[in-house]
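# show me the folded form of this:
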Amino acid sequence: MAEQEYDYDLFVIGAGSGGVRASRIASSHGARVAVAEEYRVGGTCVIRGCVPKKLLVYGSHFAEELQDAANYGWTVDKMNFDWPTLRDAVNKDVDRLNAAYTSTLENNKVERFLERATITGPHSVKLADSGREITAKYILVATGAWPVTPTFEGAEHCITSNEVFHLPELPRKVIIAGAGYIALEFAGIFNALGSHVTVVNRSETLLRGYDETLRDRLLQITMARGIEYKFNCPFEKVVKREDGCMEAYLKNQPDPIVADVILVATGRKPKVEGLGLENAGVELGERGEIKVDEHNRTSCDSIYAVGDVTDRVQLTPVAIREGQAFADRVFGGIERKVDYDCIPSAVFSQPPLAAVGLTEGQARNRYGNVKVYSSDFRPMKNVFGHRPERGLYKMVVDANTDKVLGIHMIGPEAPEILQAAAVAVKAGLTKAAFDDTVALHPSMAEELVLLK
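Predicted coordinates for the structure are as follows:
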C-alpha cells in the first residue's frame, strides 16, 4: 500500500528558536516544511525576552559607567536619561531580528503562515484566520512558555515581562512580584535607571536553584544599591487610584505600597492552551507541560515537542539543540540526543551571576565528601568607582577524585567568563588542571586558577 500523501513532511507550530532551528534543519535534509506563528518570528527570547532585556541591561550600565568616568579623567556634562530613546532603540533591534529570522526561513524554503494553528488530529492542523486545513506527516509543537498570571484582586492592573518593553515612560516607583531571574534582572535595570524598586516575594528565597552563597551575596549588594525586598508577603490585592498609581496590599504588611508600575514575574508556564492537543491524544504533565520521551516524541507518534513547552530546561540554547536533534534524527537519519548534564546558566542581575554544574548543597547530597574552593575579591573596575562590592567565585570539587563538580560566580562579566569554564566542567577536568594553568593577569578570570 502506498504511503499516504501529506501537504508537508513537517508542520511546526511556533517560530521561536527551537521551531526555526528544526524547520531549517529539516528543510536542509530535503523535507517539505511549513511553520505557523501567530505573533512574530523569533520567539520569546528574540522578541520579548532575553535579547531585548539584555539590551536594557547594557543601557542601564551607563548610569554607573558615566558616574565612574570622572575618576578616569573624563568630564561628562548634563547626564540625562531618556527612556523612550532606549526603549525605541531596543524595539528597533527586535524588528531587525524578526526580519533576520524571517529571512532564515525564506532562504531555507520554509513556508510561513503568520496565523495561529491548532491541531485537529495526529497529522492535521487548522489555521485560525484562513480556516485552511493542512496535513503533515509530522507535527512539531514549539510554542514556548507564557508568563504566569496572578489571581489576586486587581491583578489586571499589573503587567508582565511581555509588556515591560513598551512602557510609555520610565516609572518612578516599580514593584516587582517574584524573585526569580526575570524579576531580579528587571529590578537591576530599573534600579540603575533611577527608579525606586521594591521586590515582593511570597517566600523567603530568591533565585531558587542557584548556590546559596551567591544568592546571599547578590541580596547584600542589591540592597546596598537601594533595592528593597519584602519576603513572605503574598499579594492580597492591587487598587488603581484615580491618578494612575497602584496601591499594592500585601499580607504581613500594615500599609499598602504605592507604585507607578507593578511587574509580575512569578514564573512561566508551558503555552499549550487552545492548541488542540487533545484532538491527537497528546498527554500533558502535572504542570501543563507536553510530556515527551528522550527523542522529544509525545504520546502521539507523529507529534513532537521541543523547548519551553516541555518544561524541562527553559533556556533558548536548549530549545535550539532539541530542535536540531529532532530534525537530524527524523529527517536526516542521524541519531542524536540532547545531553542535559552541566548546562551553564546566568542571571543578568547587577552584578550578574553565572553557574554550571552542582551547587555545594547538591554536591554534598550526591557525593558526600566534597571540597569547596573560593575567591572573595574586589574587582579592579570597582576600585575607581569607589564601590565596596566584592566578587565571589566558588568551585565545588569531589574530594575523592579531584573532579570539578560545579563553578559558581558573581561579579562583573561573570557570564562571559563562565562560558569557557563550563567547557572544563563538562569535560570532567580536575582542580589540578585549573591549578596547572598559568593565570591571565590582570583579569577577574584569573581567580578561577588561583582558588584556595
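# rest of the way, CA atoms for contacts and neighbours
OK.
# right, and the helix or strand after the lengthiest helix in the chain?
Scanning the chain for the longest helix, with DSSP state H as the assignment, gives helix 83-107. On the C-terminal side of helix 83-107, the closest following helix or strand by DSSP states H and E is strand 111-113.
# who are the packing partners of that next one?
Counting contacts by 3 or more C-alpha pairs under 8 Å, 6 or more residues apart in numbering; DSSP states H and E, strand 111-113 packs against strand 33-36.
# quick one: contacts of the helix or strand following the strand it packs on?
Proceeding N to C from strand 33-36, the next assigned helix or strand is helix 43-48, under DSSP H and E. Helix 43-48 is contacted from outside by 14-17, 40-41, 50-52, 94, 97-98, 144, 161-162, 165, 316, using C-alpha atoms under 8 Å, 6 or more residues apart in numbering.
# now the other sequence, so there's something to compare against:
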Amino acid sequence: MEFDYDLFVIGGGSGGVRAARLTAMDGNRVALAESSRMGGTCVIRGCVPKKLMVFASEYPEAIHLGRDYGWDASVGTFDWKTFRTRLHSELDRLEEVYRENLEKAGVEIFDHRAVLKDPHTVELADGTTKTAKHILVATGGRPNLPDIKNADLGVVSDDLFHLDAIPKKMLIVGGGYIGCEFAGVFNGLGAEVSMFIRGAQILRGFDEEARGHVGDCMVRRGITIHTGCAPVEIEKRGDRIWVKGSNGHADEFDCLLWAVGRSPNTGEMGLEEAGVELDRKGTICVDEYGQTSVPSIFALGDVIGKMELTPVAIREAIAFHKTVFQGEKTQMDYDFIPTAIFTQPEMGTVGLTEEEAEAQESTLVYATAFRPMQQAFAGGEERVLFKMLVSKETDKVLGVHIVGPQSGEMIQYVGILLKMGATKADFDRTCAVHPTMAEELVTLKEPVRTLA
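So this is what the prediction gives:
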C-alpha cells in the first residue's frame, strides 16, 4: 500500500516536534498536526513561561539582599502588564522557532486537530484524511479540575500567564511541584498565598527530608500551608471566591488555583476504536520501544505516563526515531534522570530517595544543612541542604538531593556522575571549588545515619 507519509505525528510539543524533525531530516515524508500552538505545554504554558515568572518573582529578595551588601536599592512596584507583554512576545518568538525548524526539516504542518480513523489513517478537523505507514501520538496532558460544585470559579496553571492582575490573596489547592512552584512565584510577586494540601507534607514522592526542608522554608517565607485539607465548599462572593476547607478553615480569595494533577490528552481521539489499549486513567499503554497494541501506532511523552518531563519526551522521541527509522532498536533509559523543582528555595534531585534506598539495600546517608555565605553575610537564616545516599556494599552513589539556590544547575552535572556509576570515593577524591555551596558534594565525610 502506498501511504501519503512515512510518519504522521499528532501533537506539536517538544517530543512530537523532535521526532518529526529527526525523521524528516533522514529524507522521510513526515507530517505533523497541532490543534493549538506549536511548542506544546513546555514552551507555551509550562516550563518556559513558569521559569520566567520564577525569575521575575525572585528580584524583590535579591534587592533586599543587595541593600544588606551596601547598595542603595529599594523594591518598587511590579508592573505585571509590562512583564506579561514581554512574556507573550517571547513565547511567540519561540513558537515561530519551532515552526521554522520543522519547515526547514521538510515537515508538512497541519494546524488542525487530528484523530485516528484506523491504524494508518488520521482525519483532520477540516474533514480531510491522511495516511501514514507509522503514526506517533504525542498529544501531552492537561490540568485536572476536581469534581466539586463551583470548581469552575478557579483557574488552572494554563490560565496564570493570562491573568489581568496579580491577585492580592490567592489559594492554591495541591502540593505537587506545580502548586509549590506557583506558590513561590506569587508569594514573591506580592500576593498573600495559602495552600490546601491533602497530605501531611508537600511534594509527595520526593525525598522526605528534602521536601520537608522546602516546606519549612516556604512557611518561613510567608506561605500558609494547610495540611490534611481539601476544599469542601466554594462560593462566589462579589468579586472574590469563598472557600471552606475540610479542616474548618474558611476565607475569601481573589484567585483560586487548582494544582491537583494532570491527565493525558487521549479523549475522543479514536484511539480505542483503532485498537490502541488505554489504562483506566486514559494513558496509552506502550512497550519498551513506545509501540502501542497496534504495531503501526507509537506514543511518547505525557500520554504514556512514564516521567512527565520535557527532556524525557525529547529522549523518547530520539529512541523512537532510532528504533523505527534507523533500524537500531533503542529503549528509553529512565534511570538517574535529574530534575529540578523551581520552588523557592529550589530543589534538585536525581536517583533514589532515602525511603526508596532503605527499601532496596543497606545505605549510608550523608547530609548537611548550613547557611550559605551570601545569605549568612546579610544575616539570613535560611539553610541549604545537601544529601547523598550511598550503597554500603558497593559504595555507589544511589541518589543526591539538593535544596538551595541554583540546585537545578548543580543537579544536572551530578546526574552525569550518577549515570556513569560514580562511587562515594570518586566524589571524595575530587578537589573542592572554594568558596562555593557545591563543594559540599565532595566534602561530606561521615554518614549521619545508616539504613539497614
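# returning to what we had before: in PyMOL, how would I select just the buried ones from the contacts of helix 43-48 of the first structure?
With 16 or more other C-alpha atoms under 10 Å as the criterion, this PyMOL line picks the buried residues out of those:
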select buried, resi 14+15+16+17+40+41+50+51+52+94+97+98+144+161+165+316
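# show only the entries of the contacts of helix 43-48 of the first structure found in helices.
17, 50, 51, 52, 94, 97, 98, 316.
# so residue 448 of the first structure, which of the three states?
helix (DSSP: H, G, I helix; E, B strand; the rest coil).
# could you tell me where the longest helix of the first structure falls in the second structure?
Using TM-score structural alignment, helix 83-107 of the first structure lines up with residues 80-104 of the second structure.
# what's the mean deviation for the matching stretch versus the first structure?
Stretch 80-104 of the second structure differs from its equivalent in the first structure by a mean of 1.0 Å after superposition (mean C-alpha distance after the TM-score superposition for the first structure).
# looks to me like residue 16 of the second structure is in a helix.
Yes: secondary structure of residue 16 of the second structure (three-state DSSP): part of a helix.
# that one: neighbour count?
By the criterion of other C-alpha atoms under 10 Å, residue 16 of the second structure has 30 neighbours.
# and the aligned residue in the second structure for residue 238 of the first structure, what element?
In the second structure, the residue matched to residue 238 of the first structure (TM-score structural alignment) is residue 234. Taking DSSP H and E as the criterion, residue 234 of the second structure maps to strand 231-237.
# give me the mean deviation of the following helix or strand past that strand from the first structure.
Once the chain leaves strand 231-237 of the second structure, the next helix or strand it forms, by DSSP H and E, is strand 240-245. Between strand 240-245 of the second structure and the aligned residues of the first structure, the post-superposition mean distance stands at 0.8 Å (mean C-alpha distance after the TM-score superposition for the first structure).
# list the helices and strands strand 240-245 of the second structure packs on?
Counting contacts by 3+ C-alpha pairs under 8 Å, 6+ apart, strand 240-245 of the second structure is packed against strand 231-237, strand 250-253, strand 255-258.
# how about TSV for the ones you listed, with mean neighbour count added?
Converted to TSV, those look like this (neighbours: other C-alpha atoms under 10 Å):
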stretch	mean neighbour count
strand 231-237	15
strand 250-253	17
strand 255-258	24
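# dump these to TSV, plus distance to residue 372 of the second structure.
Listed next are those as TSV, based on distance: least, C-alpha to C-alpha, whole Å:
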stretch	distance to residue 372 of the second structure
strand 231-237	38
strand 250-253	36
strand 255-258	33
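# looking at these, which is closest to residue 186 of the second structure?
Judged by C-alpha to C-alpha, the one of those that comes nearest to residue 186 of the second structure is strand 255-258, at 10.9 Å.
# whereabouts in the first structure does that closest one align?
Under TM-score structural alignment, the match for strand 255-258 of the second structure in the first structure covers residues 261-264.
# which residues in the stretch 351-452 of the first structure form strands?
Remark: strands assigned in the stretch 351-452 of the first structure by DSSP state E, counting those that start in this stretch are 353-357, 370-377, 391-398, 404-410.
# the stretch 151-300 of the first structure now?
Going by DSSP E, counting those that start in this stretch, the stretch 151-300 of the first structure shows strands at 173-177, 196-200, 228-230, 235-240, 246-250, 257-259, 261-264, 268-270.
# got a list of what the equivalent of residue 352 of the second structure over in the first structure touches?
The alignment partner of residue 352 of the second structure in the first structure, by TM-score structural alignment, is residue 358. Going by C-alpha under 8 Å, 6+ apart, residue 358 of the first structure touches 396, 405, 406, 407.
# who wins for most neighbours among those?
residue 407 (28 neighbours).
# measure it to residue 425 of the first structure for me?
Look at residue 407 of the first structure and residue 425 of the first structure: by C-alpha to C-alpha, to the nearest Å, they are 8 Å apart.
# quick check: neighbours shared by these two?
Contact criterion C-alpha under 8 Å, 6+ apart; residues shared by residue 407 of the first structure and residue 425: 356, 357.
# so where is stretch 150-157 of the second structure in the first structure?
Taking TM-score structural alignment, stretch 150-157 of the second structure hits residues 154-161 over in the first structure.
# show me what contacts the residue in the first structure that residue 199 of the second structure lines up against?
Aligned counterpart of residue 199 of the second structure in the first structure: residue 203 (TM-score structural alignment). Going by C-alpha under 8 Å, 6+ apart, residue 203 of the first structure touches 231, 232, 233, 234.
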